[in-house]
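Asker: Here is the input, now give the coordinates:
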Amino acid sequence: MLEEVERWLIDRSWSVADRPLHRILAAKRATGQTVSVVLPALNEEATVGDIVSVLRHDLVLQVPLVDEVVVVDSGSTDRTAEVAAAAGATVVHRDAILPRLAAVPGKGEVLWRSLLVTSGDIVCFVDADLREFSSDFVSGIVGPLLTEPDVQLVKAMYDRPLGSAAGQGGRVTELMARPLLNMHWPQLAGFVQPLGGEYAARRTLLEQLPFPVGYGVELGMLVDALHLVGLDALAQVDVGVRKHRHQDGQALGRMAAAIYRTAQLRLARGHLIRPSLTQFERTGDNFEPRTYSVDTEERPPMAEIAEYQARRVA
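Answerer: This next block holds a predicted model:
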């Protein structure tokens, strides 16, 4: 590990207990900054309501840390939107945001569009499939942005159990993202959960970043933020244990391919063929190939979008 990273682990890795809520709230009042929480959601009716309820109870009503909770529905076919609205979230459909630009499937697409329907100086992203959710996930990663003026982006770190096996979650992280980061961006080797979906950043940073439309968004954002603002502007906070719905092996393969492609584009912005990934499923006595396209499209920095510029002027 680089000496710079060893120092960063000491200076920029914290625990949620390092910043009690009263200290975070005092910093919010002193700086006048506002906080938006965004939940990208696709068919998460089983969990999204509980997450919104906890956030509103703990960080809106009891302690006024969060100014808005927005669920961006990315085309759910279940009751995700209704459950989220009933719990008190503002619900916006992905396709209703920037309608002149046809939406494409993908998590990064939803996060990118969310910048147009939120107003917070600090934007906090939280996955909508978390179980046994604690508001520490939000207060923990928002805290450094309110108390440390030079910090620009904060990732949550946590244990990720897989069933009853402690620490065995995050398979794409260990098999794909961590090797890529250690080999090509060793300054980022200190991040415990580089692909985690819980992170917060200043709007002034997010609006300058391109957003890979799919699962590569977290790795792309981390790499691009490193180059834009430097390692010392990045941080991580231990928030405990993350429990969520796990994907099957083939879905993880598709995620890994998108993440590899995101890294590839950042290593060499060449004219490459559109990649695909072939996987196999047993059908009777045979293995049938299934070929999937790999996300390659990226959205430009939001600061370049005319509608966003117009909103800022207004």
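
Asker: Please make it C-alpha for all contacts and neighbour counts, starting now.
Answerer: Fine.

Asker: Tell me which stretches of the stretch 151-300 of the chain form helices.
Answerer: Along the stretch 151-300 of the chain, counting by DSSP state H, counting those that start in this stretch, helices occupy 171-172, 178-184, 203-206, 217-229, 249-267.

Asker: State the distance from the residue nearest in space to the middle of the chain to Y215.
Answerer: The residue at the geometric middle of the chain, judged as the C-alpha nearest the mean C-alpha position with CA atoms, centre = their mean, is G197 (3.5 Å). Remark: distance between G197 and Y215 (CA to CA, to the nearest Å) = 10 Å.

Asker: CSV please, covering the helices of the stretch 151-300 of the chain and showing mean neighbour count and distance to R19.
Answerer: As requested, these are exported to CSV (neighbours: other CA atoms under 10 Å; distance: least, CA to CA, whole Å):
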stretch, mean neighbour count, distance to R19
helix 171-172, 18, 30
helix 178-184, 17, 28
helix 203-206, 18, 22
helix 217-229, 20, 24
helix 249-267, 18, 33
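
Asker: Which one of these lies nearest to V154?
Answerer: Closest approach to V154 among the helices of the stretch 151-300 of the chain (CA to CA): helix 217-229, 9.9 Å.

Asker: hmm, who's touching that closest one?
Answerer: Residues from elsewhere that reach helix 217-229 (CA atoms under 8 Å, 6 or more residues apart in numbering): 107-108, 152-153, 177, 185, 188, 194-197, 205, 209-212, 234, 259, 262-263, 266.

Asker: can you pull out the strands in this protein?
Answerer: Counting by DSSP state E, the chain has these strands, from start to end: 13-15, 35-41, 68-73, 90-93, 122-125, 130-131, 153-159, 199-202, 211-212, 234-241, 243-244, 276-283, 286-293, 298-299.

Asker: can you list these in a markdown table and add distance to R23 and mean neighbour count?
Answerer: Rendered in a markdown table, the data for these read as follows (distance: least, CA to CA, whole Å; neighbours: other CA atoms under 10 Å):
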| stretch | distance to R23 | mean neighbour count |
| --- | --- | --- |
| strand 13-15 | 14 | 18 |
| strand 35-41 | 15 | 26 |
| strand 68-73 | 20 | 24 |
| strand 90-93 | 27 | 18 |
| strand 122-125 | 17 | 25 |
| strand 130-131 | 26 | 16 |
| strand 153-159 | 17 | 26 |
| strand 199-202 | 18 | 25 |
| strand 211-212 | 32 | 28 |
| strand 234-241 | 16 | 22 |
| strand 243-244 | 28 | 18 |
| strand 276-283 | 48 | 12 |
| strand 286-293 | 47 | 12 |
| strand 298-299 | 36 | 16 |
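
Asker: please give me the structure for this one as well, since I'd like to look at both together:
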Amino acid sequence: MRPDVSRWLRRRTFSAATWCAAELAEAKSARGSTVSVVLPALDEEPTVGTIVGTIRRALVEEAPLVDEVVVVDSGSVDRTAAVAAEAGATVVDTATVLSAHGRVPGKGEALWKGLHATSGDLVVFVDADLVGFDPQFVVGLLGPLLTDPAIGYVKALYDRPLHTPEGIVPSGGGRVTELLARPLLNAWWPELAGFVQPLSGEYAGRRELLERVPFVSGYGVEFGLLVDLAGLAGVDALAQVDVGTRRHSHQSDAALGRMAGQILSTAIARRPGAGRPSSELLQFLRTADGVEAVSWDVGVSERPPMRTVRAAAGEPGPLS
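Answerer: Next up is the predicted model:
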């Protein structure tokens, strides 16, 4: 493992259990900060109301940590907007926010317009399809931001149980992460290899940073934000928080393929100079003490065409 990544993992990886909502609410008040929570949603009627209600009850009413909860609806055809409003969220539609800029499809569009529709100094993004949502997700993401002014962006790390025909696999589920996003980061941005869940849909940042970077319209938004914010503020301004287990709906392989295509396009648009990519791949295992990094050498060698080998050795070709 690169020494800089090892140092970053020690200094910038936290546990959500470190903080409680009441203590952070006091820290927020002392700093005069405000907090907005944004949920991008498209046909999430079964889950969005529970998430909004949980946040309002635990983090608005019981502990005044969150100042506004905004659901950004991307044209749902079910009752997502109505359920979210009934649970206490402010609901906006991507078609009506920044309407002069038009409307393009994709999750990143909802996040970008959610940034415009809110006013908090600190902005927390939470996916609207989470099952068994725990408000400690939000508390954990805000912890580093409210206790360390040097940190500007925080991503969640977690286990993702994968539902299979044989039952529930306790970890896994991040197929695009393991098959595409992690190898891309390790190859071209190895300084970011310490992020356990680079595509996490739960993250928080300071508005002053978030408003200085572009938002990719589709599923490449998380990858783009990670790379762009690291380039803007430096890797040490980024952190991650272990929030335990995250449960949500899983997509088909075909849908994941489309997601991977958007992430690949995002990465190619940001690819650094044409130097040779790093051959180290950092993966992570859950242990009793948290997460453990495991390093692999995934470098490859290319053998020259056999005809050139034969020619260099003065050997006749196979058809001679």
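
Asker: one step back: counterpart of the residue nearest to the centre of structure 1 over in structure 2?
Answerer: Pairing criterion TM-score structural alignment: the partner of G197 of structure 1 within structure 2 is identified as G201.

Asker: So which of the strands of structure 1 is nearest L61 of structure 1?
Answerer: For the strands of structure 1, distance to L61 of structure 1 was read as CA to CA. The smallest value, 11.4 Å, belongs to strand 68-73.

Asker: List the contacts of V97 of structure 2.
Answerer: With contact set as CA under 8 Å, 6+ apart, V97 of structure 2 has these partners: 113, 116-117.

Asker: which stretch among the helices of the stretch 151-300 of structure 1 comes nearest S76 of structure 1?
Answerer: Judging those by CA to CA, what sits closest to S76 of structure 1 is helix 249-267, at 18.1 Å.

Asker: Which part of structure 2 matches that closest one?
Answerer: With TM-score structural alignment as the criterion, helix 249-267 of structure 1 aligns to 253-271.

Asker: which residues touch the matching stretch?
Answerer: So stretch 253-271 of structure 2 is in contact with 176, 180-181, 184, 188, 216, 218-221, 223-224, 227, going by CA under 8 Å, 6+ apart.

Asker: State the distance from S74 of structure 1 to L39 of structure 1.
Answerer: When CA to CA is the yardstick, S74 of structure 1 and L39 of structure 1 sit 10 Å from each other.

Asker: actually T31 of structure 1, sorry about that
Answerer: Going from T31 of structure 1 to L39 of structure 1 by CA to CA gives 25 Å.

Asker: for V92 of structure 1, same thing?
Answerer: The span separating V92 of structure 1 from L39 of structure 1 equals 11 Å under the rule CA to CA.

Asker: residues touching S295 of structure 2, list them.
Answerer: By CA under 8 Å, 6+ apart, the residues touching S295 of structure 2 are 1, 280-283.

Asker: let's go with 6 Å and repeat that
Answerer: 281-282 (CA atoms under 6 Å, 6 or more residues apart in numbering).

Asker: which SSE is it in?
Answerer: Here S295 of structure 2 sits within strand 290-297, counting by DSSP states H and E.

Asker: Determine the next helix or strand in the C-terminal direction from that strand.
Answerer: Following strand 290-297 of structure 2 in sequence order, the next helix or strand is helix 306-313 (DSSP H and E).

Asker: Read off where that next one ends up in structure 1.
Answerer: Structural correspondence for helix 306-313 of structure 2: none found in structure 1, per TM-score structural alignment.

Asker: returning to what we had before: how about the helices of the stretch 151-300 of structure 1 in a markdown table, adding distance to V241 of structure 1?
Answerer: A markdown table is the format used below for the helices of the stretch 151-300 of structure 1 (distance: least, CA to CA, whole Å):
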| stretch | distance to V241 of structure 1 |
| --- | --- |
| helix 171-172 | 16 |
| helix 178-184 | 20 |
| helix 203-206 | 26 |
| helix 217-229 | 19 |
| helix 249-267 | 21 |
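
Asker: Out of the ones you listed, flag the one nearest Q279 of structure 1.
Answerer: Across the helices of the stretch 151-300 of structure 1, closest to Q279 of structure 1 is helix 249-267 (CA to CA), at 7.2 Å.

Asker: With structure 2 overlaid, how far apart is the closest one on average?
Answerer: Comparing helix 249-267 of structure 1 with its match in structure 2 after superposition yields a mean distance of 0.4 Å (mean CA distance after the TM-score superposition for structure 1).

Asker: sorry, back to before: out of the strands of structure 1, which is closest to E6 of structure 1?
Answerer: Taking CA to CA, strand 13-15 is the member of these nearest to E6 of structure 1, at 10.4 Å.

Asker: Tell me roughly how far that closest one lies from structure 2 on average.
Answerer: For strand 13-15 of structure 1, the mean distance from the matching residues in structure 2 following superposition reads 0.3 Å, by mean CA distance after the TM-score superposition for structure 1.

Asker: Quick one: list the elements packing against that strand.
Answerer: Packing contacts for strand 13-15 of structure 1, counted by 3 or more CA pairs under 6 Å, 6 or more residues apart in numbering; DSSP states H and E, involve strand 234-241.

Asker: quick one: the strand it packs on to strand 153-159, angle?
Answerer: Inter-element angle recorded for strand 234-241 of structure 1 and strand 153-159: 30 degrees (by axes from the mean of the first three to the mean of the last three CA atoms, to 10 degrees).

Asker: Measure the mean distance from strand 234-241 of structure 1 to structure 2 post-superposition.
Answerer: After superposition onto structure 2, the average distance of strand 234-241 of structure 1 to its aligned residues comes to 0.5 Å, using mean CA distance after the TM-score superposition for structure 1.
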